[in-house]
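K.L.:
Show me how the following folds:
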Amino acid sequence: MTDTPPDIERLIQEVLAEAGYDADAADVARRVRKLNHGLPAEDEFAAICAWLGRTRLLHKLDQHQIPARSRFEFQVPDILAVFEAGGPFLIEVKRCNDRTLSLKSDYYARLLSYADKMGLPLLIAWKHHSLWTLVDVRHFALAKKNFNLAHGEAMRQNLLGILAGDVAFKLAQGSGLHLDIAKEELIETRPTEDGYEETWQMRVTGVHFTIKDGELRTDLHPETTQLFATWDLESSETHSPTRIRQSFTVGAEGIEFAHRALVALLAWEKPVDEPTNWRTQLRAPEITRSIAHFDAALQRGMTEGVVHLILRQNPVTIPDFIKEES
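P.N.:
I've put the predicted structure just below:
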């Protein structure tokens, strides 16, 4: 990832001048930064929906409106989507880390005006830190001036599972990855406050996997082993005079969501500290190289003893437009 040039505004101004536009470079730079704040979230949501496997169609809506006065009455949402469970739906994508997502009253009214005129349900996709929810806009309630939705209520009314195929899952305690590392040559010994520290030339001599309760398995499906990349594994080591066994295993606590697992898998596939370019992922033949169909991988992992639990969430209130379409 390249750093932003310190003279970015001057460069933008030069491009504008060559193209024949008269605009303030600082204002253009500000607008680009604002646009870049929203577009990655839209791309991430689109990639998640494509990867989860129950999306038939998803495309972004052109938000350049004419005539200009239409902007006072209508707000075009970000995405049009069709899922196996129903559609088409309009989706507005938001990223907010506050416990409450707040929409200004006039903005809320313009979104609803567009949706009502098109005769389509309007959903809000909300990224809260790393957690996504998808909620019917009519769950927002008027506060003093704005329409608000608490994150807890968004979780209760989340449609991401029944529409896109998101699930929660837990890997089996004791399952994990184990490396056998041979000590081949002592390179250096250094004294420390607590004793001494050794530097060895070492070589990995074996890679092993365990399933629930630490049972050794040698025939796990490759996609089952990739599930460990989605989990925050506990690390431990056992030492002998000639070797080290380094273990990364699933503990007793924790639960994960499929849409967050995608982020972890993509992080595992690329160089360390390189951010995910969601636009690039959308253009790739496959969203991820490691697991093509995550739900099928979870089902297989449960059969093989690596997955302990799969939870499929239904919202507290299933909207009528989904009942009618499904």
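
K.L.:
use CA for all of it now, contacts and neighbours both
P.N.:
Fine.

K.L.:
From residue 181, how far out is residue 203?
P.N.:
5 Å (CA to CA, to the nearest Å).

K.L.:
higher neighbour count, those two?
P.N.:
The neighbour count for residue 203 versus residue 181, taken as other CA atoms under 10 Å, is higher for residue 181 (18 against 12).

K.L.:
and that one, how far is that from residue 226?
P.N.:
21 Å.

K.L.:
Likewise for residue 247?
P.N.:
16 Å.

K.L.:
For the stretch 101-250 of the chain, just list every one of the helices.
P.N.:
105-118, 151-156, 160-164, 222-226 (DSSP state H, counting those that start in this stretch).

K.L.:
Columns mean neighbour count and distance to residue 208 on top of the ones you listed, output as CSV?
P.N.:
Below are those laid out as CSV (neighbours: other CA atoms under 10 Å; distance: least, CA to CA, whole Å):
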stretch, mean neighbour count, distance to residue 208
helix 105-118, 16, 54
helix 151-156, 17, 38
helix 160-164, 22, 34
helix 222-226, 17, 10
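
K.L.:
Now the second one, please; I'll put the structures next to each other:
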Amino acid sequence: MAEADKTLEKFIDDDLNFHNSDELDEKFAALAKSEDMLDYWASRINPKVVGMEEEKRATALCLASHNDKFGDRGRLHLLLHGDPGTAKTLILDWAVFKLGAIGASMRSSQVGLTADASGNEVTLGALPRANNGIICIDEIEKFDQKSLQGLLEALEEGRIHIDVGKTHTVIDAKVRCLACANDTRKLSRELMDRFDFKIEVHKPELEFKRKIMRSRIKYWFREKEGYDGINLKNYLHWIQRFEPGISNSVRDIWMKLMEMYLVLTESDASIREEESMIRIATTLAKMHHRDAIPEDMLRAIKIRHPDLNGGKMKLLEKIIQEETA
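P.N.:
Alright, predicted model coming up:
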């Protein structure tokens, strides 16, 4: 573990009341300079879950993503889908119980995601209650169409229309969504399109299953370092209000990278899907508590398209080399 990390762990454990102090700000700033903040914090997403590096990186990016501004969505959303028993829910439950996210499932919610009314009294659902925070939705495909329509509005617009009883209004629901589904066939194309990350989770093969079970036995009834989520929670508080600057020169290079990427991949994705890379690049800058740099867009492309071959990546890297020489 890096020296900055050791100091950070000790300081936070000594007195949690210092989470707003200048001293802790300095320690997070030092950590941001010495560590890759995405990999660092992704490895601390429910450390009892073995592997799932891609899923944890996507989760960390969603947690850290920026609010909307000037009509542009900064918030990132993640959908984990696949067979039951693949640890999808373990990621979401940890965010609920350790980071204070709002949890929702058809098993636990009578109100649904939007709102319910009894007479003149309106009870808000999970989406408006999670405004400006994180919502974790388990088995999303089991919610009714009214809830899913509200979710669609919240993911894109950050607000939902409430039409229950005598109440007809619009309520803020600027959420960052972590969702799970066993079957995505029941979800509309429009809703699927709002998720920046759609990751299919598979059951582990035998060798990896053996690794998982070794870890489960090793840490059974033991708290694994970082499981309490306190450090991550304080870090998210530290970066919450920081807005990375994006200079004109960086925007120019980002545009050239995006244009080259579109040519190389012949992408037929929607504009909304391609915009995800802008959100990811901006979030990477925010996580490092600095202004945006050209490499943020390059890494965003790698994150969204890990299968992009080495030759195409070299062409993208060449753009940065030529523009910053």
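
K.L.:
where does the TM-score land?
P.N.:
Put the two chains on top of each other and the TM-score (TM-score structural alignment, normalised by the length of the second structure) is 0.27; 145 aligned residues with a CA RMSD of 6.3 Å.

K.L.:
closest one to residue 282 of the first structure among the helices of the stretch 101-250 of the first structure?
P.N.:
Residue 282 of the first structure sits nearest to helix 160-164 of all those, at 16.2 Å, using CA to CA.

K.L.:
Which elements pack onto that closest one?
P.N.:
With contacts taken as 3 or more CA pairs under 8 Å, 6 or more residues apart in numbering; DSSP states H and E, helix 160-164 of the first structure sits against strand 131-136.

K.L.:
In the strand it packs on, which residues are buried?
P.N.:
Buried residues in strand 131-136 of the first structure, counting neighbours by 16 or more other CA atoms under 10 Å, are found at 132-136.

K.L.:
Specify which member of these is nearest to residue 259 of the first structure.
P.N.:
Checking the buried residues of strand 131-136 of the first structure against residue 259 of the first structure by CA to CA gives residue 132 as the nearest, at 7.6 Å.

K.L.:
ok, that closest one - contacts?
P.N.:
Neighbour list for residue 132 of the first structure: 125-126, 160, 259 [criterion: CA atoms under 8 Å, 6 or more residues apart in numbering].

K.L.:
repeat that with 7 Å
P.N.:
Counting by CA atoms under 7 Å, 6 or more residues apart in numbering, residue 132 of the first structure touches 125-126.

K.L.:
and it, how far is that from residue 18 of the first structure?
P.N.:
The value you get for residue 132 of the first structure to residue 18 of the first structure, if CA to CA is used, is 42 Å.

K.L.:
can you check residue 156 of the first structure too?
P.N.:
Counting by CA to CA, the gap from residue 156 of the first structure to residue 18 of the first structure is 52 Å.

K.L.:
cool, residue 122 of the first structure as well?
P.N.:
Remark: distance between residue 122 of the first structure and residue 18 of the first structure (CA to CA) = 41 Å.

K.L.:
Same drill for the two, tell me which one is more crowded.
P.N.:
Ranked by neighbour count (other CA under 10 Å), residue 122 of the first structure and residue 18 place residue 122 first, with 23 against 9.

K.L.:
Double-check that one against residue 116; I have them as touching.
P.N.:
No. Judged on CA atoms under 7 Å, residue 122 of the first structure makes no contact with residue 116 at a distance of 8.7 Å.

K.L.:
Now do the same for residue 16 of the first structure: helix, strand or coil?
P.N.:
helix (DSSP: H, G, I helix; E, B strand; the rest coil).

K.L.:
ok, longest helix in the first structure?
P.N.:
The residue-count maximum for a helix in the first structure (DSSP state H) belongs to helix 25-52.

K.L.:
how about it: buried residues?
P.N.:
For helix 25-52 of the first structure, using 16+ other CA under 10 Å, the buried residues are 25, 29, 40-52.
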